[in-house]
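J.: coordinates only, sequence not included:
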């Protein structure tokens, strides 16, 4: 049965800086900052929002409400989603589908995460780990390949490191290719004020760094991070009614895939890392958008490890099977090549606050399509792709493009009063006042300036801390 869906557009985006977990800011401060910035970018208030979807991994059951109640208690539907590292993209897809299905004219997706320092691990010790089957088969395959003992490194480093090792064994790629990907991403992030790591590294420095797993050095890994990101999604009618043609970016396609039977039946370390999810989500997204990889100029890929960026080139259809390392050799993954891949620095150096990661990709891609990415801007961008993976398992591929009705007008710099691509500022009290609900706001959760519990920290120099009363 054919279905006619409404077109949907991103009219506002916002992001915090992604930072090393220190416990200085709670999740609701991070989520609120991102949401306020997205609403400021859109030029609307929370009263215009009819639906909200929130993505996070480590948190209690209604963290999204906690974040958004700081903007007002308007009674709109608020849903919370956890889909591992693709939780933010799951929230984005949920908001997009709500607008496309005609259930709302305007929706907001917010992703946020407050993480524990150190390697990613599960907090649960009294229930089955969703990755248990993956690790069991990985260790079987590794033993068959001559590794008698399981690795002692973090489980994610084991999985993606083994996938990269299989790609090298099959197709002739080398550790130098993985190191070159990591070096490229760290070079890109040096110009990104939102990035956790901003020190460029050479391929030799990446190879010579401390090993985390057999073939994985520290700069090849994404860090744990705290952060938030958000996007406001609207219908074409909403865009035109509010005269937002100067900032609207069309969502040409969103596609979601979970694991197929190849996951275990292929007995492949590459498939254990989710390659088939990427393959199927990418095919669906390109078909829905009526585009091919050659039509894309910039991409934000899920480089949780350098190995995953390498195998994703193949799975996304950027090259014939087995030729991903040739993209690296040709420089076709950076400025001056076929595609600019991870201009933000990617997860490896921008950071990886799980619930915020996918929407952080959307933030970067929207600025690229608008031509507002500052020092990170790729030339001639009309179409951008984001790719977000959560193991066991979900993959989201989104394609964004400049709409046919696009017209020049205000920019993010004029809307914010500073260049958001090249500078990160925390929100102020006046920012919050501009976008919060004018009809259904309570200062009990976010008290007025100088109110009980005022700390003046966390959200900027003049915003009361949400810790103040509740």
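T.: Nice, thanks for sending it over. The model shown is predicted, which means the values in this text are computed figures rather than measured ones. Residues are numbered from 1 along each chain as shown.

J.: okay, CA-based contacts and neighbour counts for the rest of this
T.: Noted.

J.: what helix or strand is residue 250 on?
T.: strand 249-257 (DSSP states H and E).

J.: next secondary structure after that strand?
T.: helix 262-265.

J.: and the comparison structure, right after this:
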């Protein structure tokens, strides 16, 4: 029988630019300690742990967790690209919901290097080969660009050509992110910028993107304690944030046939996972008032509005121009500032989203607080591919 699952505690450290952070061991351990303190749980009560990261050798999770305690529990290391943190959360939730354990830890961290994302291995076939081959077929002029820029920029360009979306709309998304991040003490970039500032920034793709429309590499850590209802009652833990539904999806053939840049960057996974979550929970996108989504590029944020069902396909620009992505609109997107302003330490990102939404549902998000919440939606994407969508609700 499935058990109800709750987020009993969350922790997140200040994100930082590469070279300005502590080691991944220190960041991971600190995030775990913060989550344990927030939950009021002794580390000895943790029964399983799942560690999310991308750039690191095997058993990095143990290296970080051993700084907190060594109790002999299973530690599972998770690498699912940019969705590694939410994959760790998915596994922790699944373990508790199934009854395998009553208290699980999900944590993520990343110690990143400056510059564009790149593979460490050059002596073998790269991952995402299917994605790059499809992208090259539909978008040959992108060959030679940094991979993420080619894929997400190409998807944004396709949306512009199909639906008339303007580059300034992506700039407005980035400006919105900066306004939200200004109220987040844990964000890396707190300077408020305007749409005009974003448009005037360094051009990385003429007519498509400026530098500010892409999230930079950052370092950080975040964690969450997931518990069953019976465990929470036994130990007097909070049950005000419940995981109502969660789904993980990988690509289907439609992502590549026929080749489309919008499909290649995971909108199909987003749609598949979100529809499953809505059906499980008996809610729809119209019920969501706050959402932390994967805005690795401003272009992907707009595509995700459509993938999550907040607006119809092709109407993402109207959604932005009508002010429906911020306070006073239909749904507050990324009150934390998102990846664009808060930062994107790959393995920590999904758990940082959990941190933000847990505080939103608790009513403790301070200046970022979205009022009157019953639900909060999380979307975390990793190319290659994985899409994780999580719906939280008041316990």
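T.: Sure thing, it's come through. Keep in mind that this is a model prediction, so the values were computed, not measured.

J.: okay, the strand holding residue 250 of structure 1 sits on what stretch of structure 2?
T.: The aligned range for strand 249-257 of structure 1 in structure 2 is 241-249, by TM-score structural alignment.

J.: same check on stretch 348-366 of structure 1?
T.: Taking TM-score structural alignment, stretch 348-366 of structure 1 hits residues 340-358 over in structure 2.

J.: what comes up buried for the match of strand 249-257 of structure 1?
T.: Of all the residues in stretch 241-249 of structure 2, those buried under the rule 16 or more other Cα atoms under 10 Å are 241-249.

J.: and for it, what's in contact with it?
T.: 4-8, 90, 269-270, 272-274, 276-278, 280-281, 358, 361-362, 386-395 (Cα atoms under 8 Å, 6 or more residues apart in numbering).

J.: now the buried members of those residues.
T.: 4-8, 90, 269-270, 272-274, 276-278, 281, 358, 361-362, 386-395.

J.: how about the strands in the stretch 251-400 of structure 1?
T.: Secondary structure of the stretch 251-400 of structure 1 by DSSP state E, counting those that start in this stretch: the strands cover 298-300, 340-341, 383-390, 394-401.

J.: quick revisit: tabulate the buried residues of stretch 241-249 of structure 2 (CSV), appending distance to residue 337 of structure 2.
T.: Formatted as CSV, the entries for these read as follows, by distance: Cα to Cα, whole Å:
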residue, distance to residue 337 of structure 2
241, 21
242, 23
243, 23
244, 24
245, 24
246, 23
247, 24
248, 24
249, 25
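
J.: okay, now stretch 199-211 of structure 1: how far is its last residue from its first?
T.: Length of stretch 199-211 of structure 1, first residue to last, Cα to Cα, to the nearest Å: 19 Å.

J.: list the contacts of that stretch.
T.: Residues from elsewhere that reach stretch 199-211 of structure 1 (Cα under 8 Å, 6+ apart): 175-176, 179-180, 182-183, 186-190, 217-220.

J.: corresponding residues in structure 2 for it?
T.: The aligned range for stretch 199-211 of structure 1 is 191-203, by TM-score structural alignment.

J.: go through that stretch and flag the buried ones.
T.: The neighbour-count check on stretch 191-203 of structure 2 (16+ other Cα under 10 Å) flags 192-195, 198-199 as buried.

J.: now stretch 320-331 of structure 1
T.: In stretch 320-331 of structure 1, counting by 16+ other Cα under 10 Å, buried: 322-325, 327-328, 331.

J.: that one aligns to what range in structure 2?
T.: Aligned by TM-score structural alignment, stretch 320-331 of structure 1 falls on residues 312-323 of structure 2.

J.: state the distance from residue 22 of structure 2 to residue 14 of structure 2.
T.: 10 Å.

J.: show me which of those two is the more surrounded one.
T.: It is residue 14, of residue 22 of structure 2 and residue 14, that has more neighbours when counted by other Cα atoms under 10 Å, with 17 against 14.

J.: aligned partner of that one in structure 1?
T.: Counting by TM-score structural alignment, residue 14 of structure 2 lines up with residue 17 in structure 1.

J.: helix or strand: which one has the residue nearest to that match when sequence neighbours are not counted?
T.: Distances taken as Cα to Cα, 6 or more residues apart in numbering put residue 194 closest to residue 17 of structure 1, at 4.2 Å, once the chain neighbours are dropped. Following DSSP H and E, there is no helix or strand that holds residue 194 of structure 1.
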